[in-house]
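Peer 1: Got a predicted model here, sequence first, then my questions.
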Amino acid sequence: MDAEALFRQQCTTAINEDGSANAERLMALVVETYRLQAGKKRAAEDRSRLLVKENGELKGNLVASKEDLAEQKRLFGNVLDNLPQGLSVFDSQQRLMVCNIRFRQLFGFSSEEASPSASLGSLIAKIRGNERGEKKVSRLRDAASEGGHIRHREWVMEDGRTIQSVITVLPDGSNISIHADITEDRKAAERIAYLAHHDPLTGLPNRIRLRESIDAALAGRKPDEHIALVHLNLDRFKSINNTLGVSAGDKILRQVAERIRMSAGAGNVLARLGSDEFAVLQSGRQQPWNVTALVDQIRRELSEPFFRGDKAVELSVSMGIAISPQDGTETDVLLKHAGVALSHAKSSGGNGERFFTAEMEAEIEARHALEADLRKAVEREEFELHYQPLYDLGQQRICGFEALVRWNHPTRGRVPPLEFIPLAEEVGLVVDIGRWVLRRACRDAVHWPKDIKVAVNVSAIQFTNSDLPADVAAALAEARLAACRLEIEITESVLMENLDEALPILHVLKQSGIRIAMDDFGTGYSSLSYLRRFPFDKIKIDKSFVNGIVEDREAFAIMRAIILLGDALGMRVTVEGVETAEQLALLQREACDEIQGYHISPPRPVVDVPDLLSQPPEHTSTRAS
């Protein structure tokens, strides 16, 4: 029985005992009152339970909040003290609020010195170093007055370290700073800046720094002053690298730089412009006498031998000189004119100096015009080949032809090879011209008798700036010419300048069946050593040895020695420049293999080749030019 039924039963019993006539109404009223009281009691109990529950949760939240704050504080401390950079926070009164361990380490502060409330001024006073380019006190005064921006400060410590501070100043005058050791970064930046303006091999200023020095000298030039620029280039230095090695060449270059430095003195600017190029900038009132004395001193210093171990190396130097204001008042102009003068010094044979003249500039302009025309000629194939016979003295007949390129300019007419071939080599067009010559010579030769060969000259640049074996193979395949009918002629300069690159290429060509000849034999420095390095099929004696062989016994003796040398090495010998019957007769008696020259025939167009081949041997051998 529930509480309400029990209460109803008790009420009924009481009413019956009273004997009241209105028992039903009384009982209903009593029951309703009970219900109300019971409901209030349950509500009160529910509210009580809710309050107890909420109070427990509140206490739990308070405990959790305290634990979270403690954990965040611990985490913040760990992060702060493990930052790779130093951190400090100062209030608006410039008193330390918080810092980390790295901040104290960077500046050498103890925990007591960098404790909260320490003043910025007291900390700066304890720094064992100086602020770069700034006074510490002036910066301190500005700290509170300047707000809402970022400042940079840099400290050079007594131990050589460089500390950089990046300070964020807040509008109320307080600040937050990040501090970092930038010593290695600064050294690297300084090294990069140094290398950007200096030559790493010699330590001399480079071309960029020289331009800056010329700019400054021209800007500060007084009316009665002259500024001289000397452009120097070592003659044939590349051969030293090839014969002695790059390491030995670098050592010699450092010695060269030191000798020029001693000659130039402290008052002049010396720079290295390239591998074997230097420049000296000289200012003064007495020009050209001062610069003349300078170049004489440089020449004397460099004329003394350089030694690599017990081996002496001798150098010569070419120099071009331009003087401001008469040769130019702008840096680019002065540099250009000194370079023009140097080009003329080298084209004159080197080992000399030239002052710039207006005529030189006119020649350079003409040269640039010729270069532009030459580029068009390559595109339009304005070339043709002439062929000079190679005459076999034993068989008394023509055995081949040397292909010689000719340029038929549309307005200039015939341009001499000595005028455009060196230009083509200098500007890189000789590769395209050489490739064209190979193709044309093979196409022409395929129509000749099969025992007639064709010889083609190859430039040193074709060994370094092209795939020569591929070009030769393509020319032979296109013309369907047998490889044994092609003869490649190289000068000794090919080996002197590119020995390591040239020898493998020559072996590839020879293995394919092509004959290899050394042209202009005897005009270089190490002909015999090269004959040992590579098994040439032929050596061609330069015509300079032929001129006096009839009258000059010494010239004849040299000629005979070379012919005997070729025979001993199993190499055919061709003598160039044979122009008289007397020379021909003498060479026949010495059992020379081949001759070439105007006595047989000058170079002729390809259409004349059949006529030359059809002539009787006795007529050909006695033909005069």
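Peer 2: Alright, I've got the coordinates.
Peer 1: only C-alpha atoms for contact and neighbour calcs from this point on.
Peer 2: Fine.
Peer 1: From the contact counts, what lies against the helix or strand hosting R35?
Peer 2: Secondary structure assigned from DSSP states H and E places R35 in helix 23-81. Helices and strands touching helix 23-81, by 3 or more Cα pairs under 8 Å, 6 or more residues apart in numbering; DSSP states H and E, are helix 3-18, helix 101-107.
Peer 1: and here's the other structure:
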Amino acid sequence: MGNDRANAPANVEQLAQRYRSLVDYSPDGVVVHERGTVVYANPAMLRLLAAGNPDEVIGQPVTNFVEPHSVEPMLDRIRRLTIAGTASDPSEMTLVRCDGGSIEVETVSVLTAWHEHLAYQVVVHDLTQQRRAEAAQRRAEQFFASVVSQLEEGVVVIDREGRIESANPAARRIFGYEADDLVGTHIYDLPLCLLDANAQPMPTSWYPVIRTLATGETVTRFVFGLDRPDGLRRWLSANSRLLNPSDPDSPAVSSFNDITEFRASRRQLEYQATHDPLTGLANRALVLSRLAAALGTTENLPVSSVLFIDLDGFKTINDTLGHAIGDTVLQIVAQRLQRGLRSDDIVGRIGGDEFLVLLSGRTLGDDLDSLIARLRQAMAEPIIARGHRIQVDASIGVTHLHAGDNRTPEAVLHDADLAMYRAKPPNHQSGTLSRRSDSTHAS
């Protein structure tokens, strides 16, 4: 017991030495002030205050190192410390350095015993790096916001509840909300109708951003239509992903391009590639493509018969009245053919004054004869073009398709062409045709 008592002062001194070493080597500043005067400052505190030596700090009023606007809040905090060992809440303040500069810090004050008196021990944490990081983050956010605001691409951030957190100007413009703020609006409350690729109303579960929020799935190049409040329809290509995939509470970001004009121009190009520019009918390539598809089936043939139609004496119209009137005749004949056929029949112009008709379903016997008679009668109606009364007659050749038909589209076309020549009046036939086909007949 006696040895323990004898060793007690040594143990206390060892603890005190360890504490002083810890404080001296602390990366945070530590300062002690008693009755308003600094009585201790560790090396880190001297560096924070840019002091050349301890005498510039020790013995000085503590308020000399505090910005005037921070003095009263500091005094108010330490007045509340009335029991030894109590600490203030962390507080930010600005210190004045010995070189006249200033530094932002976070401080915690503790009322503690100091050489048999009570004093305030203050731990001071330099906020310089934190402020630099915060400033860099603000600059990055401002830069990001500036870039996003200038994009032609719409960008919308939507929280887990489906509410819009942000929307750039392009998104508001595409949605037709340029003057309104979309922030806080639930996407289901927007008076917008989303459409699938076939222009049919889209189920909400198909919305790209809803899929992303529900499953975490990244959706890319999803094409959909948008009917706006002003009645305009726009077509968009959208991408949707979680803003932070590693965060289960992450909002989703949806970006989209307006492809309305591109889609229209592509459809126009597709139309031009498959339709005759003069009459608007399907062109040779499209008609033969549809015929090939029909020949490729083994049951329930979508095309039962093929009609080859040639206008008799059309070259004379071109030669005597000019190509402009000839073009008008072709346009009117095309219109009459379309009106005389059913909606699921296909009629195309395959060149010059030649037309090809693909009859759908089973159109045989008397029904086929009646249809051909109606078409011939419709085309024979006089055409008035630029003061000229023009009579047009047509020769029509027919070939039938059957299950298992192994002909190529070109062979079917040739057989219908042969049948058409056999149907022509003698004075309009050219050459002698010897080939016959059991699947053709002339009308």
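Peer 2: Received, thanks. All values derive from a computational prediction rather than experimental measurement.
Peer 1: coming back round to it: what's the closest of the helices and strands packed on helix 23-81 of the first structure to L334 of the first structure?
Peer 2: Nearest of these to L334 of the first structure, taken as Cα to Cα: helix 101-107 at 51.3 Å.
Peer 1: Enumerate every residue touching A419 of the second structure.
Peer 2: 396-399, 440-442 (Cα atoms under 8 Å, 6 or more residues apart in numbering).
Peer 1: Which of those are retained in the first structure?
Peer 2: Among the contacts of A419 of the second structure, the ones still in contact in the first structure (both residues aligned by TM-score structural alignment, their matches' Cα atoms under 8 Å) are 396-399.
Peer 1: would you list those in JSON lines and tack on secondary structure and neighbour count?
Peer 2: Shown next, in JSON lines, are those (DSSP: H, G, I helix; E, B strand; the rest coil; neighbours: other Cα atoms under 10 Å):
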{"residue": "I396", "secondary structure": "strand", "neighbour count": "28"}
{"residue": "G397", "secondary structure": "strand", "neighbour count": "27"}
{"residue": "V398", "secondary structure": "strand", "neighbour count": "27"}
{"residue": "T399", "secondary structure": "strand", "neighbour count": "24"}
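Peer 1: And those residues, which two are furthest apart?
Peer 2: I396 and T399 (10.2 Å).
Peer 1: residues bridging contact with those two, i.e. touching both?
Peer 2: 307, 419.
Peer 1: which residue packs closest to P169 of the second structure, ignoring adjacent ones?
Peer 2: S149 (5.9 Å; Cα to Cα, 6 or more residues apart in numbering).
Peer 1: residue in the first structure matching that neighbour?
Peer 2: Residue correspondence to the first structure (TM-score structural alignment): S149 of the second structure is matched to D81.
Peer 1: so how many other residues sit close to that match?
Peer 2: Neighbourhood size, D81 of the first structure [other Cα atoms under 10 Å]: 16.
Peer 1: I'd like the distance between it and I182 of the first structure.
Peer 2: Distance of D81 of the first structure to I182 of the first structure, computed by Cα to Cα, to the nearest Å: 19 Å.
Peer 1: Likewise for S88 of the first structure?
Peer 2: Taken as Cα to Cα, the span from S88 of the first structure to I182 of the first structure is 18 Å.
Peer 1: Just want to know which of those two has more residues nearby.
Peer 2: S88 (21 against 15).
Peer 1: isn't that one right up against V98?
Peer 2: Yes. Contact criterion Cα atoms under 8 Å: S88 of the first structure and V98 qualify, at 5.8 Å.
Peer 1: Could you point out which of the contacts of A419 of the second structure is nearest to V12 of the second structure?
Peer 2: T399 (116.3 Å).
Peer 1: Tell me how far the closest one lies from P73 of the second structure.
Peer 2: 102 Å.
Peer 1: now swap in L433 of the second structure and tell me
Peer 2: 112 Å.
Peer 1: now swap in K315 of the second structure and tell me
Peer 2: K315 of the second structure is 104 Å from P73 of the second structure, by Cα to Cα.
Peer 1: Between those two, which is the more surrounded one?
Peer 2: K315 (15 against 12).
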